[in-house]
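S.K.: 3D model of this:
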Amino acid sequence: MLAAISLREGMTQAAAAWVRQGHEPPRLVFAGTPALARQIAAGAPADLFVSADEAWADRLQGQRRLRPGTRATFLANRLAVAVPRGRAPLRRMDDLSWLVGTGRLALAAPESVPAGRYAKAALERAGLWRGLASRVVRADDVRGALALVARGAAAAAIVYATDIAVEPRVRSAGLVPARLTPPVRYVIAIPTAARDPDAAAFRAFLLSPAGRAPFLRAGFLPPR
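M.R.: Next up, the predicted model:
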């Protein structure tokens, strides 16, 4: 199974719940959505795919790499500003330029990674992108952007709200207003190259209340 890296903790717990029901443990692979989608596009075997956005799922669907009728919206999320512990929260989004100052703003690569694309769109809508673009440091994925703040290599990062809980060296300075971002939706589907006969059953489990429960506890949102 190939899943966006922001799902790692929740998916690991969901897989453990699946195993407790008597099933074989699924093999879980986590990475940035673009890397996973490119593997599927190249024909790599995968029994289930969970994308952090709709655009990569659209691309694979257009290439006929997803099995018809298996695509569904799985979860939703919000963006948040991550800062080192001890920093004050943002009172408004316009304060982000002041918070970053002469430091760096970490983003997952906005040209391809969903979290980075969402973040850039929010900064553009807030009128902040032009002033901050030269301060941006790019990471391969959203956890990489978070790690830059944790290591002190960036003053702040825009990541998924759920990511901040997994890194004890950072805190949330506040949520990015939902009006500034496109809908943050995760998509689940079975690739056409899937071979495991349990793929459909595991997909159905993940879409059930029991399967979604670990994610909702971690702060993910039901699909909207």
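S.K.: CA atoms for contacts and neighbours, from now on please.
M.R.: Fine.
S.K.: and residue 138, what does it touch?
M.R.: Going by C-alpha atoms under 8 Å, 6 or more residues apart in numbering, residue 138 touches 106-110, 145.
S.K.: tell me the SS of it?
M.R.: strand (DSSP: H, G, I helix; E, B strand; the rest coil).
S.K.: tell me the strands in this protein, going along the chain?
M.R.: Secondary structure of the chain (DSSP state E): strands at 2-4, 29-31, 49-51, 72-76, 79-84, 105-108, 136-139, 156-160, 170-175, 185-189.
S.K.: now these as TSV including distance to residue 13?
M.R.: Written out in TSV, the entries for the strands of the chain read as follows (distance: least, C-alpha to C-alpha, whole Å):
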stretch	distance to residue 13
strand 2-4	13
strand 29-31	14
strand 49-51	15
strand 72-76	15
strand 79-84	22
strand 105-108	25
strand 136-139	26
strand 156-160	19
strand 170-175	23
strand 185-189	17
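S.K.: let's compare: structure for the following, please.
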Amino acid sequence: MPVRHVLLPALALLLPGLAHAEQVTVFAAASLKNAMDDIVASYQAQSGHSVVVSLAGSSALAKQIQQGAPADIFISANPDWMDLLEAEGLLEDGSRRDLLGNSLVLVAHGTDAAPVTIGPDLDLPALLGDGRLAMALVDSVPAGIYGKAALEHLGLWQEVAPSVAQSDNVRAALALVATGEAPFGIVYATDAGAEDRVTVAGRFPADSHPPILYPVADLANRDSAAEEDFLTYLQGAEARAAFEAQGFTVLAD
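M.R.: A predicted model of the protein is given here:
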């Protein structure tokens, strides 16, 4: 039998699957990078679909979505930005879920920083000395908003505010500490776990800031089988394992 007669039936079986391979574009908070790298690699290998992840501060991503950016799924590190998009009718009805939880920590440059107790008696200016406190943008980026709220709750904000070095997102703030440009920073616990050049010097009390929640939703710009499939995958057992490996608390069933 000629070789082409052997190949044609096999191609006929493969082509339907190939023809339906789709691309899903996910806008995700920068703090999700490591988990999303693992989840996307696993999903693509299993599904045949491709997933493109754009990582940035939740505020920047939400503004891009407002302006018509072609994203399919949004994972925010703060409910407020998701609330804004929902109020403007930019979410698929019924698709929003609280996916993850996180906590807030004070990180120090290096691997052997002394631990501190974070509370109203912490002399943070003395701890910083002439250095800066790295934070994500305190008025727009979730990690910065939570960090400022915690410092205000503890009565520490006014004294330390002049020493804050603000960055576009939490990973950028983490990088300032990792490279030694800032001796301390406020980031999520999951970010600290992803960087071996910093030490967790202390943990902020859970009641010092609003609960850190990561909602996820399908955006109401287009519908495809792939985006629905990936949204389901994000709430499944394999994604749960990847999120938990990075230190997130998984909220979605």
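S.K.: need the TM-score between these chains.
M.R.: TM-score of the superposed chains, computed with TM-score structural alignment, normalised by the length of structure 1, equals 0.95; 224 aligned residues with a C-alpha RMSD of 1.4 Å.
S.K.: could I get the contacts of residue 138 of structure 1 as a markdown table with neighbour count?
M.R.: Formatted as a markdown table, the contacts of residue 138 of structure 1 follow (neighbours: other C-alpha atoms under 10 Å):
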| residue | neighbour count |
| --- | --- |
| 106 | 29 |
| 107 | 30 |
| 108 | 29 |
| 109 | 23 |
| 110 | 18 |
| 145 | 27 |
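S.K.: looking at those residues, which one is closest to residue 204 of structure 1?
M.R.: residue 108 (30.1 Å; C-alpha to C-alpha).
S.K.: which residue of structure 2 sits opposite the closest one in the alignment?
M.R.: Under the alignment by TM-score structural alignment, residue 108 of structure 1 pairs with residue 136 in structure 2.
S.K.: and what of residue 4 of structure 1?
M.R.: By TM-score structural alignment, residue 4 of structure 1 lines up with residue 29.
S.K.: wait, isn't that match in contact with residue 55?
M.R.: Yes: using C-alpha atoms under 8 Å, residue 29 of structure 2 is in contact with residue 55, at 5.6 Å.
S.K.: look at the two and report which has more neighbours.
M.R.: Between residue 29 of structure 2 and residue 55, counted using other C-alpha atoms under 10 Å, the more crowded position is residue 29 (29 against 20).
S.K.: and the gap between the more buried one and residue 174 of structure 2?
M.R.: As judged by C-alpha to C-alpha, to the nearest Å, residue 29 of structure 2 and residue 174 of structure 2 stand 14 Å apart.
S.K.: with residue 246 of structure 2 instead?
M.R.: 15 Å.
S.K.: ditto for residue 181 of structure 2
M.R.: 10 Å.
S.K.: neighbour-wise, which of these two wins?
M.R.: Taking other C-alpha under 10 Å, residue 181 of structure 2 and residue 174 do not tie; residue 174 has more neighbours (30 against 16).
S.K.: identify the residue nearest the corresponding residue of structure 1 for that one in space, chain neighbours excluded?
M.R.: By TM-score structural alignment, residue 174 of structure 2 lines up with residue 146 in structure 1. Leaving aside its sequence neighbours, residue 146 of structure 1 sits nearest to residue 157 (C-alpha to C-alpha, 6 or more residues apart in numbering; 6.3 Å).
S.K.: quick one: contacts for the one you found?
M.R.: Contacts of residue 157 of structure 1 (C-alpha under 8 Å, 6+ apart): 81-83, 105-107, 145-146, 148-149.
S.K.: could you redo these as a markdown table and give each row distance to residue 131 of structure 1?
M.R.: Formatted as a markdown table, the contacts of residue 157 of structure 1 follow (distance: C-alpha to C-alpha, whole Å):
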| residue | distance to residue 131 of structure 1 |
| --- | --- |
| 81 | 17 |
| 82 | 19 |
| 83 | 19 |
| 105 | 11 |
| 106 | 14 |
| 107 | 15 |
| 145 | 19 |
| 146 | 21 |
| 148 | 20 |
| 149 | 20 |
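S.K.: good, wrapping up.
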